[in-house]
Structure formats: structure tokens, C-alpha cells
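A.B. asks: below are the sequence and a predicted model for it; my questions follow.
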Amino acid sequence: MSHEHLDPHAILETLGLFDITVVAPVHGGTDTAIWRVEKAGTVYALRVFQKGEGDDCQREQVIMQAALAAGLPVPQVHAMGKWHDFPALLLSWLPGRPVAEELRAHPWRAWSLGLLFGQMQATIHTLAAPEVLCQQPEAWINWSGPDERLLQERLHREKQQALTLLHLDYHPLNVLTDGNKITAVLDWRNALSGDPRADAARTVSILRYASLGRRSILELLVLRIFEAGWRRGYEQKRGALGDMNLFYAWASVVMERDLATKLTQNELSLIHQWTLKWKKRIGCL
């Protein structure tokens, strides 16, 4: 989402924050616009949603408050409001930098960073989903789209019944670290309730998508070591994931739908090959 045509000072005043000393845009997000805000030594994050997304903004506020209450390293919501129909959240600014940046700066720590990354996702999956998410227990299955009836029937038969909290956008850009621990889990926009194996498969699909494009053999090796560390850390916390083929098929389908308008045809064809591979393995072609 572009920062253009948005007035962060006016938005902050709408949220009750005046006498700001620093307002700096944070680039990298696609669905929301984000600024780093300082006032009297306190640092905040201003997150502005697109017009008409008031329900999404309120839903994310409820989810983050529930996650914070459960002890997860999630930003505190200081204020929520609306400016010219743009919903906005004023959040605490948590320390650390994205795991992706830490991985680039210290690639030799891929395994240990992967362990931390996996352990935190496993911790998320120990939590029951908040009520706002439990009202749509099939939403994660339906995310695969109306043309995936056979896949959805298989997921209905195989799913776990407990309504676990799923992040569903858990990747190295949305997770912060200080190098020794995970300091923040950000962007809960996609969060749903459901089978934790779906969230784990979604993370794998995003990590594999990061391998698309021109990457050196060394970079690909670092990503694979990081992914292996993630799996070890996750399974240390919650036990073996088991047979994931069905969930990898679901995650590949979701990835195709999610990025259909954002990737080149060549990139989409690579993801489609993953989809076909997993569907073939589970007999869903």
C-alpha cells in the first residue's frame, strides 16, 4: 500500500497523538502503510489500512490483544480510529529486526535462527484461537477456492478438531529477532482458526517461494538450512509434524491464488508445478 495521499500527522491527531518528533515511513508492506513514530522518547508504529477495511482493522486488533494476553511477543494496540475512511492502528514498536535481515547479515546462523523461528510458531500453535476466529472454523479450508472440492473434502476428513490459532503469514519478514530470541510476531491480518499443519505448510510454501528468481547456490543452501532448523525447532516444541503432503497441496493452491496478480507467468508456473506435485502424491488430480 502506498504512503502517498496519506497524512500521517493528521491520522495521528485523529488517534489522539500530538507533538510528534519523528514520523518516518516503513517500506515493505503491501496491504497497509506503516510509519515509525516517536514522541517524547516513546516509539510507536502507525499502521493504516486501505479504505473501507474497518472490519479487518478491528478484527486484527482483537486478535493481537488476545495473542498479547496469551504471552506472545505481539505489539500492544494503543489506539484505533479512522481518518477519511482509512482505518488505522497505533501500535507499540517492538525491538529487533526481521529474521530475514538477520539471516542476510549472519548467514552462518541459519540453523540457530531457524530453531528460534520454529519454536515460536510451535508456541503460537499451543494457543486456542480467540472467539472472533472460532466463528469461521472452515475459513482456512475454503481459502483454497471454490474449484478445490476434492482437496477440501480430504482436508475435512483429516483436520484436527481443536481450533488452534493460525498466523498464516508466518515468514522471516513478519518475525523480529535480536539475534538471541524472537522479539515480535507481526501482521496478524491472515490469522484464522484451524489445523496447525496448515500454518506450518503455509510457512514452508513461503520459504520455498523465496527461492524463486536469481539466487546463488549459497543463498539457496542458507534457506534450506534455515528451513531445516525451523522444522527441528517446531518439532522440539510440539512433536513431529507427520505426513504433510495434503497440507502442502493446500498451501500451494493458496499460494497460487494469493499471488495470481503479483507474479510473472514463469513464477506462477513454478508454483503450479509444486501444486501438481503435491496433488499427485495425495491422489487429488
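C.D. replies: Happy to help now that I have it. No experiment lies behind these values; they were computed from the predicted model shown.

A.B. asks: going by C-alpha atoms from here, please, whenever you check contacts or count neighbours.
C.D. replies: Fine.

A.B. asks: so residue 183 sits against residue 176, correct?
C.D. replies: Yes: judged on CA atoms under 8 Å, residue 183 makes contact with residue 176 at a distance of 5.4 Å.

A.B. asks: next, show the common contact partners of these two.
C.D. replies: Residues within reach of residue 183 and of residue 176 at once, by CA atoms under 8 Å, 6 or more residues apart in numbering, are 95, 96.

A.B. asks: of these two, who's got more company?
C.D. replies: The residue with more neighbours, out of residue 183 and residue 176, is residue 176; 24 against 21, by other CA atoms under 10 Å.

A.B. asks: if I look at the more buried one, how far off is residue 169?
C.D. replies: 14 Å (CA to CA, to the nearest Å).

A.B. asks: ditto for residue 241
C.D. replies: To residue 169, residue 241 is 18 Å away according to CA to CA.

A.B. asks: how about the strands in the stretch 151-285 of the chain?
C.D. replies: 164-166, 175-177, 182-185, 192-194 (DSSP state E, counting those that start in this stretch).

A.B. asks: export the ones you listed to JSON lines and append columns for distance to residue 209.
C.D. replies: Formatted as JSON lines, the strands of the stretch 151-285 of the chain follow (distance: least, CA to CA, whole Å):
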{"stretch": "strand 164-166", "distance to residue 209": "20"}
{"stretch": "strand 175-177", "distance to residue 209": "17"}
{"stretch": "strand 182-185", "distance to residue 209": "20"}
{"stretch": "strand 192-194", "distance to residue 209": "22"}
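
A.B. asks: check it against this one:
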Amino acid sequence: MIPQSEHTPPDRVLKWVVNSVDPLAAVQSTRRLQGGISSIIHSVSLRTHGEVREFVVRQFDNEEWLKDEPDLALHEAESLRWAYGNGLCAPQIIAFNESGRECGVPTVLMTRLEGSVVLNPANYDLWLNGLAESLVKIHAVEADSFPWAYFTYNDIDTLEIPSWSSSPELWSRVLDIVRGPKPKFKPCFIHRDYHPTNVLWTGNYVSGVVDWVNACRGPAGIDIGHCRLNLAMLLGVQSADQFLSAYLSHAGTEFSYSPYWDILSLVDILFGPPTVYQGWTALGVTGLTDTLMVERIDRYMASLVERVSSHSDDMNHK
């Protein structure tokens, strides 16, 4: 075993990794990966049969998350199996320790994909188009028999107008909309946490999508809305709208867009005042402030209310 440090998983975890891959393998190196804020993620290089292979180990150490969803390791393992088995650019599951008995906490071992997260691309048009095209491919996968189903993180009926907003009247309208009837949709495989930090790139092309622990069957609009929300906070409303246009272009006429899902994705984050996502700062993004996040959320929210009105007018004229 290599010397223990903050960049190294515990010895018991490394032993489990080796035994899961090849008991005769040797650990070459380990590295703590940036971006994971709800679990501990390491890359592990093993030398086995004369070659070096790269793996990723995720340790679920968030007690509150595990209390709400004790099957996290099983969920991610099955999500990876489903995604990889359906030809998506996802890691391949190698092993998982659901109970945490062997590893201390629930743990998942998967292959490591090539590429890296890009948050400041040289060409934003290509970048947004790639994000959209990759998501359309995920939604093309059927999920009728996938065991996990979409649910909202917030109880919509108990939500209140956020005190931090400068547009309480518009938020009142948002809550009315989201408590109204849901549009019809055809369930598909959704990532449930699709945003730029979970997408890997090689050059101008998406090389993979990671962090599948929340994947489930549900409305495609939830993935679209979640990514749009992240883009609105990271870059502004224009980028969120450009992503939507690219998605609609790739999805074609079979997909029916409804802004309802954008709004539902928005209210699902109403746990408190919006703040700068730690994953962005861990990956080198600068210049964002909590004040700017509040301003961008309000602008995005206002754009959604306007989009709902336009969408309703369009539907009435059909």
C-alpha cells in the first residue's frame, strides 16, 4: 500500500478496491478529486497484468443523505449499470459495498473516464451544444423497469415566498404555477443532477457524464430545468436559454417542452438563500458572489414566468 494521506482512501478501502479488481494488483497512486461535496471521491491507479488501469472510488460519508437514502451505493451501482449497458458515456461499475461493512461507509468502485470538467470553454456555442446533445442521448434511453422514480426534494405545498428575493410578487406566481396541474410526459431515463460539473470533455467533445447516484425514471424536463438553473447561476439567463434551444434542436419534434419543469427545478432549491456552488470554486471558477447568485436567480425566475405566459398563449392558439 502507498503511504496514507488526505489524498489516499483508508487502507481498508484500498484493500477492497484491489480485491475487487485483481487481488494481485498493486496500487500505483491515488488522488482526491475536486468537485465532490456530498461524498469523498478519489481516483486510484492500479497496475494489473502489466498495465495501469484507472478507477474512481466514491465514499458516501454524508450521514444526513444516508439517513434519507440508505441505498445510495446500490442506487449508483444500478444507475451506472443501466447507463453503461445502454451505450451511454458513463463509468462502468466494478463493485459496490452497500452496507459499508467492508469500507467503513457505503462505497462504489467504477472505471475512470477520460476527459475533464470544463467551465470556461474557448467556444461557448460548441460547449452548450455539446451539453445539450449529450443530455438528449441520455433521455433516449427507456427506463420503464428502472427501480428508482423521480421525486421532488421539496414539499411544494409547504414552500413560502423566499425572503431574500427582490421580486416576491413574481415568486408568488411561481408557487401558484408549480402547484397547478403537471403537464403530461413520457418517463425516460434521467440523470437527475445533470449540470456542467458532471460532464467531462476531451477537446470540443463530451467524453463522459459522471455522478449517476440520483438517476431515475422521470420527466426529461427535470434534467433540462436543472441544467438551465445551473447555467443561469454560473453564466446568466442567456446561456440557459441557448442550452434549451440546442436541446430542442437535437431532440426534434417528438419532444414537447413545457416551462413547468423549469419552474419545478427552480423551487426544488428553495432551502435558503442561493449561494455560490462549492463545486465551481473547487474547480477554479472565480468572480461569483452570493449576491450575484440571488440576482441571477431572480432574473431567471422572471424569465420563466414570462416563458409560461408565452407558452400558454401558444397552446391556446393551437
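C.D. replies: That came through, no problem. Please read these numbers as outputs of a predicted model, since none were measured by experiment.

A.B. asks: among residue 241 and residue 169 of structure 1, which residue is more densely surrounded?
C.D. replies: Higher neighbour count among residue 241 of structure 1 and residue 169: residue 169, with 20 against 13, using other CA under 10 Å.

A.B. asks: what does the more buried one correspond to in structure 2?
C.D. replies: Matched across to structure 2, residue 169 of structure 1 falls on residue 193, judged by TM-score structural alignment.

A.B. asks: ok, now residue 99 of structure 1?
C.D. replies: In structure 2, residue 99 of structure 1 lands on residue 118 (TM-score structural alignment).

A.B. asks: for that match, which non-adjacent residue is spatially closest?
C.D. replies: The shortest distance from residue 118 of structure 2 to any residue other than its chain neighbours is 6.7 Å, reached at residue 201 (CA to CA, 6 or more residues apart in numbering).

A.B. asks: cool, residue 207 of structure 2 as well?
C.D. replies: For residue 207 of structure 2, ignoring the flanking residues on the chain, the nearest one in space by CA to CA, 6+ apart is residue 201 at 5.0 Å.

A.B. asks: ok, the one you found touching residue 116?
C.D. replies: Yes: taking contacts as CA under 8 Å, residue 201 of structure 2 lies within contact range of residue 116: 5.3 Å.

A.B. asks: the two: who's more crowded?
C.D. replies: Higher neighbour count among residue 201 of structure 2 and residue 116: residue 201, with 19 against 16, using other CA under 10 Å.

A.B. asks: now residue 53 of structure 2: which helix or strand?
C.D. replies: Residue 53 of structure 2 belongs to strand 51-59 when assigned by DSSP states H and E.

A.B. asks: just how off-centre is that strand within its chain?
C.D. replies: With CA atoms, centre = their mean, to the nearest Å as the basis, strand 51-59 of structure 2 stands 21 Å off its chain's centre.

A.B. asks: can you give the contact residues for it?
C.D. replies: For strand 51-59 of structure 2, contacts defined as CA under 8 Å, 6+ apart pick out 28, 39-47, 105-112.

A.B. asks: what about the residues you listed, which are in strands?
C.D. replies: Applying DSSP state E to those, the entries found in strands are 28, 40-47, 107-111.

A.B. asks: distance of the counterpart of residue 239 of structure 1 in structure 2 relative to residue 100 of structure 2?
C.D. replies: By TM-score structural alignment, residue 239 of structure 1 lines up with residue 252 in structure 2. Note on residue 252 of structure 2: its distance to residue 100 of structure 2, by CA to CA, is 44 Å.
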